[in-house]
Structures are given as structure tokens and as C-alpha cells.
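Peer 1: below are the sequence and a predicted model; questions follow.
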Amino acid sequence: MFWKKDPPAQGGSARTKRDSGDEALDSLGLVLRVLGEHAFDTDRLEARDVRELFEDWSSRVLIGGRGEEKGRDWGGLRRFVTEHRREESEYVRRAVGDLREAVQSFARCVTRGMTADQDDDSGLRVQCARLSQAAETNDIELLREQAARMVDLTSRALERREARHEQHVQILSEQLRKLQSELSTARESAARDPLTKLYNRAALDAQLERLVDLGQLLGKPPCVMMVDIDHFKALNDTHGHVMGDNALREVANCLQRSFLRKEDFVARYGGEEFSILVLDCDEAGAERLTQRVLEAIRQISIPAGASPIRPTVSVGLAWLQRGDTPATWIDRADAALYRAKHSGRNRAEISPREVVAPLGEERRGSLRPQGTSQGSARRVSQRPEGSP
């Protein structure tokens, strides 16, 4: 009959189920990776180790090809996630408990101090009443006795109060030092990228704001370098995300070692891109800095089977200019970076520097790029196209 429909093909139903299963595996792998990305230190493991464990489990979930169960340990995954969540919960509960104990200790000190002060004040009020009564009797001996007792009670009350206050200050100082240490550690951890241990994007944004505000007061303008790992997507696709993370850590460590001054600021901008803020940088210094970065990264060798990975980077540098915001400053460095990328990678481009004439001189021609024509840029440490 025309209203009867043919049953669906068996192959189509199986294919739909297989596609749904693959999508579920992809989603589970992504969830595990995200959990690792936002891990924090616990008593047993550092955040970096936790991230690696979650990355490993994410890979094991997807191992063996689509639709295959080989290599997947679902029971082990459940035990790992359950145990890790328990460790995180205990760590947070204890950290909150330490804070609660500090607050309660403060409250106890205040309460005990107030109670003891009230007891002393009550005794002094009673003695004041007795002294007043003695004054009304015109009995000199009684008046002298009550006055002496009043002086004695007042003196001892003041001594006890001073001793209590010193003890309370000592207790509270110890609690505050402990809290300050924990808060400092937490603040530093919050400002760090969990994978590379460099400053994170939020810390970078705050530092950019500070330098933009203070830039006009500095003797030489600060500069920002944007550093991007060349062909990073191909590295990830060829060697996997674990090896990609290793490359990010190696490059981050290399950059950190290359900029050791206290005022230098090295951060992970995002993905495979890094930012470096350097104070009092002139043209010659910019040439040296970009050369230092390129040469240092070229020395990295990451074991990967028969052929080690030898990453390279492209670099863009820009100075802070008058009227800049953090966004416009970064944009110029990014533009220089992409010129380096489009020119063959494994090299650096330096944006022209704005030169401002000293106050009192003619403004005519006071804004010009130093050492180059307007709109041009210098290329640093170019290597042959066939170099690694």
C-alpha cells in the first residue's frame, strides 16, 4: 500500500549509533582536557602533574580508533576522577577551614578581651562606689584605705589589660602572617598559567595597564614582544597534544631563562603565543633582544622518536607610543609578528619607534620613526627559507 513505508536500512542505523558514540567520546575527551586545564595544586600533586594525568586519560579514552574499546579502562577512569575530586575537595575544605580558624581565633581574642575588660571595669565601679561612700563619712582612715585600694585595683587592671592586649596582638599577628603567606601563594598561583608557570593573560593585561599609565614617566619607552611558535598546529597534529604541551613548556622555560631581570615580564598570551614586556629598551636593545629570543629557541631539542622536535618562533616587537591603550600597543606588536610570519617565519620584525621632541622644541617633525622611514620596519636575524 502507498501508506506503508519501507523499514530503515540496517546500515544507516548502525552508522548513526557509531557517529553518536564517536561524538560522545570526543565530548568526554574534551571534558577531561578542560578539567586538567583548570587544575590547581593539591597536597599530593602540582597542577602541572594533574593536567598531564587528565591529558593522558583523555588520550586513552580516544585510543584504538573509532568504535573500538581496546585500550580504554572505564573503571580506571571512574576511580581516577573520583579520587582526584576527593583530593580537591579535602584540599579546599582544609584551606577554608584554616581561614575559618583564623577568623574564629580573632573573634575569640576580641570576645575574651572584652569580657575580661568588663570584669575589671565592674570591679573598678564597685570600688569607686565604696570610695564615694567613704568620702561621705568623713572617716579619714577609711577614705585613705579605700583610695589605696582603688589605686591598687586600677594599677592591676591596667597591667592585666596590657598583658592581654600583647597576647592577643601576638596571636593575631601569627594568624595574619599565616594568612598573608597563604593569600600570597594563592594570588601568585592565580596569576600563573597552569601549564607553563609563566604569568597568565589576566596578569599580563594588568601589567600592560600599569605600563601604559607610567610609560610617559620612564626614561626610555617600554616595548612588548609577541612570540609565536611556528607551525604549532602541525606539531600537535603530527605528535599529539602531550608533545605539543611539552613544546609549550620548553619554549616558556627558554623565554624565562632569557629574561632574568626583575622588571622583565614574561607571560603566556594564549595558545602558542607569548608576550614579553621589557623596560628602557632602545633600538640597539630591541635588536639584541629579538636576536636573543630567536637564537635561544633554536637551541631547543625535544626528544620525539627517531627525529627530535626543533621548534622555531616568529617575533614582533613594538614600543609604547603616546596615546596608546594596551590594545593598540599589542596590535602593533601583533602586526609586526604577522609580517614575520608572512615573510617566512623563524625571524623577527620590529615596528618603527615614535620619537618625541623634548618639551620646548618645535613640534614640527617631532613625531617620526627613528632610524627608518615612516611605516617601514626592520627585519632581524633572518634565516634561509630551508632552515628548520
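Peer 2: Everything's here; your move. Residues are numbered from 1 along each chain as shown.
Peer 1: alpha carbons only for contacts and neighbour counts from here, please
Peer 2: Will do.
Peer 1: now do the strands in the protein.
Peer 2: For the chain, the strands defined by DSSP state E occupy 223-229, 265-270, 273-278, 313-319, 348-350, 354-355, 368-369, 378-380.
Peer 1: which elements pack onto the third one?
Peer 2: What it means is strand 273-278. Contact partners of strand 273-278 among helices and strands, from 3 or more CA pairs under 8 Å, 6 or more residues apart in numbering; DSSP states H and E: strand 223-229, strand 265-270.
Peer 1: around Asn246, how many other residues sit close by?
Peer 2: A count of nearby residues for Asn246, using other CA atoms under 10 Å, gives 15.
Peer 1: second structure for comparison follows:
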Amino acid sequence: VVRLFIETFHRACVDDAETEHEVEKQLGALREAADNPDTEALRNTVRECVAHLEEAGRVRREREKKRLLALSDRVDKVSEELAAAREQMATDALTGVYNRAGFDEQVSLIVQLGAIAAPAAFLFMIDVDHFKWVNDRYGHPAGDAVLASVARALTKTFRRKADFLARFGGDEFAAVILEADANAARAIGERMLFAAREVSVTHEGEEIRVGISVGAAPQRVGEDAAAWIERADRALYRAKEKGRDCLVVVS
């Protein structure tokens, strides 16, 4: 972006020099005409110089307008490229959802918002059941396919664009649902369980099916992100203790 401004400034200086040269040229013509005793010749020279100066001014204004439009277009393009690069940096390459860095950034914003408005979000911690067994039996490529399929299935359970899913690490996902109470959280959690049960991955002619365990915790006033994640993680642990493939919502 800085380079764009430098190039534009340099071009403006060059153009200004050209305009300045034209102005000096016309002023020189006026000086010569002033020494001419012929009044009519002086009048004609003044008219010509004024016309030239007006044209130089018009050309300069048009040039400035085009330059500013071109600069605006280039800045917009660079901004879009930077935004795309930032989004790519926050996206998990395997699943296409947020990665841990993207998750941390989003949750931090939600916590900050909760400090100035009544918090009404739920955090879900999600674990793919027996994923180590899948990797050990079928290999990591099959495990990767399972993770990608689970991510797609879970994402489809969200009704609003503001809700999001992230790969928290390994076979663990995290999701944040905004403006949800306990009843809504349970309904969403049940949809997640059902969606995961429908996941089917075929590997070397064999079908792989998995389930998930889900723990959910509401956002609390004055609570930081780490404490919120810890409460949701404890709920997830309780879901695993209950036999997996289930949901635990804490208050």
C-alpha cells in the first residue's frame, strides 16, 4: 500500500512539472507580448495564453481524477488480498473451518462484547469418539477424511452465519453459538450429535462411522476466555464419562 502511494506521488510530481512547464511557457509569451507596442497583438496573445492555461488546468484536473480513481481501485484490491490472506491464516487447511488461532481471536471478541452487553453465547467443546482407533486401524488419510466430514456435518447444523465452528486441535472441535439460552443450546447440541451419526466415510471399500461427545457452557459476566473454555471442557469430559455419543450442558 505504501508503494502505491509513493508511485502515485511520484507521478503527480512529474505531472505537476509538466503543468508548471506549460505555465512558464505561457507566461513567457505574455512577457514578450507586453513588450510589443501592438495592442491588438497583445490582446490576441493574452487570449491564446488564457486558453492554453485553462486547457492545462482542465487536463490537470482530469488527470488528478483518474489518478485518484486508479489509486482507490488498487487500494481496494490490496485490501481484499490482505483480508483473504488473513482469513486463510485463520482457517484450518484440512477441514476448512477456523483453526485455533482463528478461534482464539473470535472468542476474545465475544468475551469483550460480553463485558459491555449481557452475554448470551454458548461454547461447545466437541470430541470425535474413538478417533485414535480410527487412525490406528485405517490410517491417517482415513482419519483426515473423517475429520473433514465431521466438520462439514457440524457446520450445517448452524442456522446463522454468526455462529461458527473451529478445529481446536487434533480431533477436537469447538463451536460458539450466539444469542442462545440453555434450551437452544441443548437443541443445537442434539442436532450436532445427529449430524455426526450420519457421517459415513468409505475407506478401501469399508464404511467408517463415528460419533461425537459434546460439552456446552454458557458465557458468564466477567469470565475470561480461558475460564469459559475450561468449563465447556469439563462438560465434555462428563459426556465422555457417561459413555460418549452424548451431550452435557452445564450452567
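Peer 2: Structure's in. What do you need? Just so it is clear, the structure is predicted and the values come from calculations on it, not from any experiment.
Peer 1: which helix in the first structure has the most residues?
Peer 2: helix 74-137 (DSSP state H).
Peer 1: kindly report the same for the second structure.
Peer 2: From DSSP H, the single longest helix across the second structure is helix 39-89.
Peer 1: report the mean distance between that one and its aligned residues in the first structure.
Peer 2: When the first structure is overlaid, helix 39-89 of the second structure sits 2.7 Å from its aligned residues on average, using mean CA distance after the TM-score superposition for the first structure.
Peer 1: re earlier: for Asn138 of the first structure, which of the strands of the first structure is the nearest?
Peer 2: Taking CA to CA as the criterion, Asn138 of the first structure comes closest to strand 265-270 out of those, the separation being 80.9 Å.
Peer 1: in the second structure, which residue is most central in space?
Peer 2: To find the centre residue of the second structure, average its C-alpha atoms and take the closest one (CA atoms, centre = their mean): that gives Glu87, at 4.4 Å.
Peer 1: corresponding residue for that one in the first structure?
Peer 2: Glu87 of the second structure maps onto Glu188 of the first structure when the alignment is built from TM-score structural alignment.
Peer 1: what does Leu165 of the second structure give?
Peer 2: The criterion is TM-score structural alignment: under it, Leu165 of the second structure has Val266 as its aligned partner in the first structure.
Peer 1: return the residues in contact with that match.
Peer 2: Counting by CA atoms under 8 Å, 6 or more residues apart in numbering, Val266 of the first structure makes contact with 198-199, 255-256, 259, 274-277.
Peer 1: hmm, back to that, could the helices and strands packed on strand 273-278 of the first structure go into TSV alongside distance to His84 of the first structure?
Peer 2: Listed next are those as TSV, based on distance: least, CA to CA, whole Å:
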stretch	distance to His84 of the first structure
strand 223-229	33
strand 265-270	27
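Peer 1: need the nearest residue in space to the equivalent of Leu289 of the first structure over in the second structure, chain neighbours excluded.
Peer 2: Alignment note (TM-score structural alignment): Leu289 of the first structure maps to Ile188 of the second structure. Excluding the flanking residues, the one nearest Ile188 of the second structure by CA to CA, 6 or more residues apart in numbering is Thr157, at 7.2 Å.
Peer 1: TSV for the strands of the first structure, including distance to Arg149 of the first structure?
Peer 2: Rendered in TSV, the data for those read as follows (distance: least, CA to CA, whole Å):
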stretch	distance to Arg149 of the first structure
strand 223-229	75
strand 265-270	67
strand 273-278	71
strand 313-319	77
strand 348-350	85
strand 354-355	81
strand 368-369	86
strand 378-380	89
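Peer 1: so Leu294 of the first structure touches Glu349, yeah?
Peer 2: No: under the criterion of CA atoms under 8 Å, Leu294 of the first structure lies out of contact with Glu349, with a separation of 11.5 Å.
Peer 1: give me the common contacts of these two.
Peer 2: Common neighbours of Leu294 of the first structure and Glu349 are listed as Val315 (criterion: CA under 8 Å, 6+ apart).
Peer 1: in terms of neighbours, single out the busier of the two.
Peer 2: Glu349 (29 against 22).
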